[in-house]
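Mind looking at a prediction? Sequence and model below.
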Amino acid sequence: MAWDDLRYVLAVADQGTLSGAARALGVNHSTVMRRISAFESKKGVQVFDRTGGGYLLTPEARHLLAPLRAIDDQVNALDRSIARLGLELDGPVRITTSDTIALASLAGHVADFQSRHKGTNVELNINNSYVDFKKMEADITVRPANALPPDLVGQHACDILLHVYATPSYLEGNRRNSYSAHRWLGVAPPLTATMVGEWERRNIPDSAITLRSNSFVGLRGVAETGLGLALLPCCLGDPSPNLIRADCFPEALSTSIWVATHKDMIGSVKVQSVMSWFVQAIGKDANLFEGRWSEPVRQSTSQKNLARMDGA
């Protein structure tokens, strides 16, 4: 019995629909339907009941679920072991991070890393959703979290601080310090599951939220138009020439930035080396992430001309 057939059965059982299984497997809806029908025909058994709400395992087939999950875990563990061997020799390193960290810091460090290590190719996956390391969707993650989940191991690079930001013109016209008296720009899934989502649910009524986004980069862009207040990472809010911190809401949130990998991958010399490099690189940006950023001094045209004259 081929595992390739069984993984279709497991995906449909987990997702409950053909379309959900297709998304999880990265294939077409029709492919899932064809593979399930072929499996049932070949084995001479009906595995799923077709209902108006989707596909359900038949009572007789429900006992298959536990061994299917066990096989899935074993296959994924084998994939990680093979990948670990490959990474020690050659090949790409897949790094996943959020758009906030990528824009503020990581993209520049990736470019620097590539220029210094020609033999290693970095695949940078920018995604604000959870990445499943069991499915080998990434080798290294750079993510904010209070603590790492049990299946990940890594190093703390620095902290990341968040404040409330708005344009000066918005704050001049809205000086009240009541949450409900303002227009707020809120988070959408998957960010609603973060500490920012929890803070919003505690403090801001739904009626006060004018717009939601699944991206802090997107929220910053909207906040820069003057539409309302947004709780943003300082690494996005402080460098913006159009935003200032809202003193009427001085509270700040903070968490940690981790550079981590799956515990089965930590034996890879290459993964360890790449992780250590990025921990040090991101650590150099601690002032930016932790709210101590100061704008670089910009020379005026006259200063630049004087510098040229002095060097002549």
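On my side now, so go ahead. Numbering: from 1, shown residues only.

Could you use CA atoms for every contact and neighbour count after this?
Noted.

for whichever strand or helix holds residue 254, the distance to its chain's centre please.
In this assignment (DSSP states H and E), residue 254 forms part of strand 253-262. Mean-position distance between strand 253-262 and its chain equals 11 Å (Cα atoms, centre = their mean, to the nearest Å).

Heading C-terminal from that strand, find the next helix or strand.
Past strand 253-262, the next helix or strand by DSSP H and E is helix 269-283.

now for that next one, which elements pack on it?
helix 65-89, helix 107-116, strand 152-166, strand 253-262 (3 or more Cα pairs under 8 Å, 6 or more residues apart in numbering; DSSP states H and E).

what about 10 Å?
helix 65-89, strand 93-97, helix 107-116, strand 140-145, strand 152-166, strand 253-262, helix 286-289 (3 or more Cα pairs under 10 Å, 6 or more residues apart in numbering; DSSP states H and E).

right, and the ones you listed - which one's nearest residue 230?
Closest to residue 230 of the helices and strands packed on helix 269-283 is strand 152-166 (Cα to Cα; 5.4 Å).

got the angle between that closest one and strand 253-262?
150 degrees (axes from the mean of the first three to the mean of the last three Cα atoms, to 10 degrees).

Next secondary structure after strand 152-166?
helix 168-173.

Other residues contacting whichever helix or strand comes after that following helix?
The C-terminal neighbour of helix 168-173 among helices and strands, as given by DSSP H and E, is strand 184-187. Residues outside strand 184-187 that contact it (Cα atoms under 10 Å, 6 or more residues apart in numbering): 164, 166, 192-194, 196-197, 200-201, 204-216, 218-220, 222-223, 227-232.

ok, second structure coming up, stack it against the first:
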Amino acid sequence: MINWDDYRLILAIARARGLPGAANSLKVTLSTVFRRLERIEETLSTRLFDRMRGSYEPTDSGFELIRAAERMEHEALSADRIIAGRDQQLTGLLRVTVTDALSVSFLSRHIPSFHVKHPGINVEILSDDHLLNLAGREADIALRPRRPAEETLVARRIATIHWGIYASHETCKSLGKIQDLVSLDGQKFISWSGGSASIFIDKIIPTTHCPISSSSLTTNAELAAHSDLLVLLPCLMGSQWRSLSPVIAPLPGPVGELWVATHEDMRRNARVKALFDYLVLAAEADKDRFEGTA
């Protein structure tokens, strides 16, 4: 007979397709995972994983236990969310998953005042472009630059995100007044490899050179601040970056959206509701910043 911790171990190995990733997710040593898997297989008298070129592939018996573990995990998480959703105390931990750019340019200005209003709530900002799973209780609230696709989430669009072209103060002075995008023909840009917004620039400006690129908008902003290169940024971000000035902002091109979301089981949780409503009002207050008209 195996217990829930054993099922969790099997599920972790399957998801990581190996022992190192499982050990990392379970926060135990590699040798612990190895020994526990050996014990489980010995108890069941069957092999659960085939070792193939460094990865662990489930056997038929392994698949059966993995499916059972997934069902158990789903039920446990569901019960956890339902109980947490009934919590009406404005105290405790509240986790927010958000992209690094939104964390820097939006949350960092509003969370301190939220803490003043609700000193009993401890806010943990999980700043990463890999958005965490709300159903799995990896976070309680998500700020996402696109509409969430998960049917179990309650979401609200709170802002329209406009973009602009920015450069260091010195570079802006040397460029002079720019009338339109075509005037930037031949200029050097920092490319954002983490999204499709740069494609718009390539279509409008006849010739652009991108000698530097990164997957981080915050990195791109700092690169522009320390060089003569131009950078495409959300207006909310570019307008408040101290070392940058607008070349053209807002751009006439496509705009994005900002959504705040939580799991439907958590929408009545007092902490979640307090921050959810607060972020809606914060985005309304920042409307001009998001649209580049501030």
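That came in fine, so what should we check first? None of these values were measured; they are calculated from a predicted model.

on average, how far is the strand holding residue 254 of the first structure from the matching bit in the second structure?
Its aligned residues in the second structure lie a mean 1.7 Å from strand 253-262 of the first structure after superposition (mean Cα distance after the TM-score superposition for the first structure).

what angle separates that strand from helix 65-89?
For strand 253-262 of the first structure against helix 65-89, the angle by the same axes, to 10 degrees is 80 degrees.

Mind giving me the packing neighbours of strand 253-262 of the first structure?
Short answer (3+ Cα pairs under 10 Å, 6+ apart): strand 253-262 of the first structure packs on strand 93-97, strand 140-145, strand 152-166, helix 195-203, strand 229-233, helix 269-283, helix 286-289.

Leaving out the residues flanking it, which one is nearest to residue 130 of the second structure?
Leaving aside its chain neighbours, residue 130 of the second structure sits nearest to residue 99 (7.5 Å; criterion: Cα to Cα, 6 or more residues apart in numbering).

Now for the one you found: which residues touch it?
Counting by Cα under 10 Å, 6+ apart, residue 99 of the second structure has contacts 125-131, 142-145, 216-217.

In the second structure, what range does stretch 38-53 of the first structure match?
Mapped onto the second structure using TM-score structural alignment, stretch 38-53 of the first structure spans residues 39-54.

So which residues lie in contact with the matching stretch, not counting its own?
Residues contacting stretch 39-54 of the second structure (Cα under 10 Å, 6+ apart): 1-3, 6-7, 9-10, 13-14, 17-19, 33, 36-38, 55-66.

and what of stretch 108-123 of the first structure?
Contacts for stretch 108-123 of the first structure (Cα under 10 Å, 6+ apart): 87, 90-96, 102, 106-107, 124, 138-139, 270, 274, 277-278, 281-282.

now swap in stretch 199-214 of the second structure and tell me
Stretch 199-214 of the second structure is contacted from outside by 165, 180-194, 219-220, 223-224, 229-232, 251, 253-254, using Cα under 10 Å, 6+ apart.

what sits against the residue nearest the centre of the second structure?
Centroid check for the second structure by Cα atoms, centre = their mean gives residue 131 as the closest residue, at 3.3 Å. Residue 131 of the second structure makes contact with 96, 97, 98, 99, 138, 139, 142, 143, 144 under the criterion Cα under 10 Å, 6+ apart.

what helix or strand is it on?
Applying DSSP H and E, one finds residue 131 of the second structure in no helix or strand.

Verify the stated contact: residue 13 of the first structure with residue 62.
Yes: in this structure, residue 13 of the first structure is within contact of residue 62 by Cα atoms under 10 Å, at 9.2 Å.

which one of these two has more residues nearby?
Taking neighbours as other Cα atoms under 10 Å, residue 13 of the first structure and residue 62 compare with residue 13 leading, 21 against 13.

Now do whichever strand or helix holds that one against helix 65-89, angle only.
Per DSSP H and E: residue 13 of the first structure is located in helix 3-15. Interaxial angle of helix 3-15 of the first structure relative to helix 65-89 (the same axes, to 10 degrees): 120 degrees.
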